[in-house]
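**Student:** all I have is the shape, not the residue letters:
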């Protein structure tokens, strides 16, 4: 029997041939950092889900994985990043799940910091870290971005399963709301441990999620909301209806699994500062 993985890094990838290898190399550097601290048996599995790319993304990942048995490539028809992340988590085995998009980076300390936080605070269902942003983001948006994205997040598998994973409904893809409302469910039902250390780099490339929302994030919140496209405005009511339906269903759901942390924050969201 092999040594079990400590963490699964789920990587959704769609037409990111120009950025996927730096993203994967950043994970490799973080794994090396972890092993230097904890020893060579500190294993991390990486699951990349190609979400119907039409460029060379799957070929590049496949070649990358040839010499790295801890890296797995799965392929599916284009369903959006939420569905791709869910597929990656399902294919993984580790008790802790982390995320990296195919066009972002993690810094070497990221995996170790996240594992340290969850081990130091067993009552926490998930951990979040600081985010480096290149783009000139309006100050009022910075905290919101860090709270809503998931590349700076490490989640206990039972917690991911409890909230039902990421939303895969079409309106969420149209609104680019999969990350934000996944994070909202985490914060609603579980305690967060947070480190202000910046361990991830959220980058801007032409056409990526951050770039598509550039007008919103560089303006004050109210003006940014007015910059929503007509498609996004049409999707928002249905997104909120589906979200609220799931939130209410989760309120009465028991937590199942091997982690015995508190399943529901009875007093509302709780934040532990881990540094």
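**Tutor:** It's in. Note that the structure is predicted; figures quoted are calculated from it, not measured.
**Student:** only C-alpha atoms for contact and neighbour calcs from this point on.
**Tutor:** Noted.
**Student:** now do the contacts for residue 152.
**Tutor:** By Cα atoms under 8 Å, 6 or more residues apart in numbering, the residues touching residue 152 are 98, 99, 128, 129, 130, 131, 146, 199, 200.
**Student:** confirm that the third one sits in a helix.
**Tutor:** Same thing as residue 128. No: assessed with DSSP: H, G, I helix; E, B strand; the rest coil, residue 128 is strand; it does not lie in a helix.
**Student:** secondary structure class for the residue lying closest to residue 74 once chain neighbours are set aside?
**Tutor:** Among residues not flanking residue 74 along the chain, residue 49 sits closest, at 4.7 Å (Cα to Cα, 6 or more residues apart in numbering). Following three-state DSSP, residue 49 is assigned to strand.
**Student:** ok, residue 49 - contacts?
**Tutor:** 10, 11, 12, 13, 73, 74, 75, 76, 84, 85, 87, 88.
**Student:** hmm, try it at 6 Å
**Tutor:** Residue 49 is in contact with 12, 13, 73, 74, 75, 84, counting by Cα atoms under 6 Å, 6 or more residues apart in numbering.
**Student:** can you add distance to residue 162, secondary structure and neighbour count and give those residues back as CSV?
**Tutor:** Compiled in CSV, the contacts of residue 49 are given as follows (distance: Cα to Cα, whole Å; DSSP: H, G, I helix; E, B strand; the rest coil; neighbours: other Cα atoms under 10 Å):
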residue, distance to residue 162, secondary structure, neighbour count
12, 21, strand, 28
13, 25, strand, 27
73, 25, strand, 19
74, 24, strand, 17
75, 25, strand, 16
84, 18, helix, 28
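**Student:** and here is the other one:
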């Protein structure tokens, strides 16, 4: 059972070296590599630093694929298109895997062949210091469609997918400059149960200035787009109700934010969206 490890990156050479090191140091990596059951695809999204040199230091384990700067969703999709594995594992270039990550998830996926996606608990670092996730970040297992609507629970660096999942629900939405993981999580949780391995097996590093959450103000703009897309899925009446309520909630936050910034046109748009969704709920 071959696994494709996909690492999208953009101008993160120092982080990337550590991320790659964490993959090479997986307990099962030597055996997988010897048996040609693993590949590491690094998708360079048009970096201007020494990303290529970093990747070359990890030959013969890595395959370097470069594209013009098109965003993280396009990079993820590029890797998926080139991947040859039945199993897919993403690693963001600023995150790290703990040594047992692959071994635990491979064992789980082999034990449960009908499982399409599993994910793990995480250790969080902010500016190099460990922080505890808030209660709202609690992870769940099973049919968790209602749980993935408020925020992104499916951390891609912690997940392992069967390729079949992407063939069924589609790839990453390249029209979204951010929150593409949130969008994918909604589609995945609608289609299949998502299984949680209750053990921290990755380190998520945050606080650096190039994170998309820092680059784009009002991330809920993109989450609302994902929720609007979700309305086209074959939802139950209760699922549809939850999606519309979440659109209203996120739109209310954006209205306040735009008003504070004096952006009345944008505030009016989201006020109208609230009215539309409220009317739909009453029908």
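**Tutor:** Thanks, I have the structure now. Predicted model only: the values in this text are computed from it and were never measured.
**Student:** circling back: the residue nearest to residue 74 of structure 1 maps to what in structure 2?
**Tutor:** Using TM-score structural alignment as the criterion, residue 49 of structure 1 maps onto residue 43 of structure 2.
**Student:** equivalent analysis for residue 188 of structure 1, please.
**Tutor:** Using TM-score structural alignment, residue 188 of structure 1 pairs with residue 190 in structure 2.
**Student:** just give me the neighbour total for that match.
**Tutor:** Counted with other Cα atoms under 10 Å, the neighbours of residue 190 of structure 2 add up to 21.
**Student:** just the element for it, please.
**Tutor:** Residue 190 of structure 2 belongs to helix 180-191 when assigned by DSSP states H and E.
**Student:** what's whichever helix or strand comes after that helix packed up against?
**Tutor:** Sequence-wise, the next helix or strand downstream of helix 180-191 of structure 2 (DSSP H and E) is strand 195-206. Under the contact definition 3 or more Cα pairs under 6 Å, 6 or more residues apart in numbering; DSSP states H and E, strand 195-206 of structure 2 sits against strand 96-97, strand 117-126.
**Student:** just name the most buried of those strands.
**Tutor:** strand 96-97 (a mean of 25; mean count of other Cα atoms under 10 Å).
**Student:** that one corresponds to what range in structure 1?
**Tutor:** Aligned using TM-score structural alignment, strand 96-97 of structure 2 spans residues 105-106 in structure 1.
**Student:** what's next to the matching stretch, contact-wise?
**Tutor:** 23, 26, 200, 201.
**Student:** list the contacts for the residue nearest the centre of structure 1?
**Tutor:** Using Cα atoms, centre = their mean, the residue of structure 1 that lies closest to the mean C-alpha position is residue 150, 2.9 Å off. Contact analysis of residue 150 of structure 1 by Cα under 6 Å, 6+ apart lists nothing.
**Student:** quick one: map it onto structure 2.
**Tutor:** Checking TM-score structural alignment: residue 150 of structure 1 goes with residue 156.
**Student:** and the gap between its match and residue 73 of structure 2?
**Tutor:** 12 Å (Cα to Cα, to the nearest Å).
**Student:** trace residue 281 of structure 2 over to structure 1, please.
**Tutor:** That one, residue 281 of structure 2, aligns with nothing by TM-score structural alignment.
**Student:** what residue of structure 1 takes the place of residue 63 of structure 2?
**Tutor:** Looking across to structure 1 (by TM-score structural alignment), residue 63 of structure 2 lines up with residue 72.
**Student:** that's a helix at that match, yeah?
**Tutor:** No: applying three-state DSSP, one finds residue 72 of structure 1 to be strand, outside a helix.
**Student:** what about the residue nearest to it when sequence neighbours are not counted, how many residues nearby?
**Tutor:** Nearest non-adjacent residue to residue 72 of structure 1, counting by Cα to Cα, 6+ apart: residue 47, 4.8 Å away. When neighbours are counted by other Cα under 10 Å, residue 47 of structure 1 registers 24.
**Student:** follow-up on the earlier one: the contacts of stretch 105-106 of structure 1 into CSV, with extra columns for neighbour count?
**Tutor:** Formatted as CSV, those follow (neighbours: other Cα atoms under 10 Å):
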residue, neighbour count
23, 19
26, 20
200, 23
201, 19
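**Student:** residue 130 of structure 1 matches what in structure 2?
**Tutor:** For residue 130 of structure 1, the residue aligned by TM-score structural alignment is residue 121.
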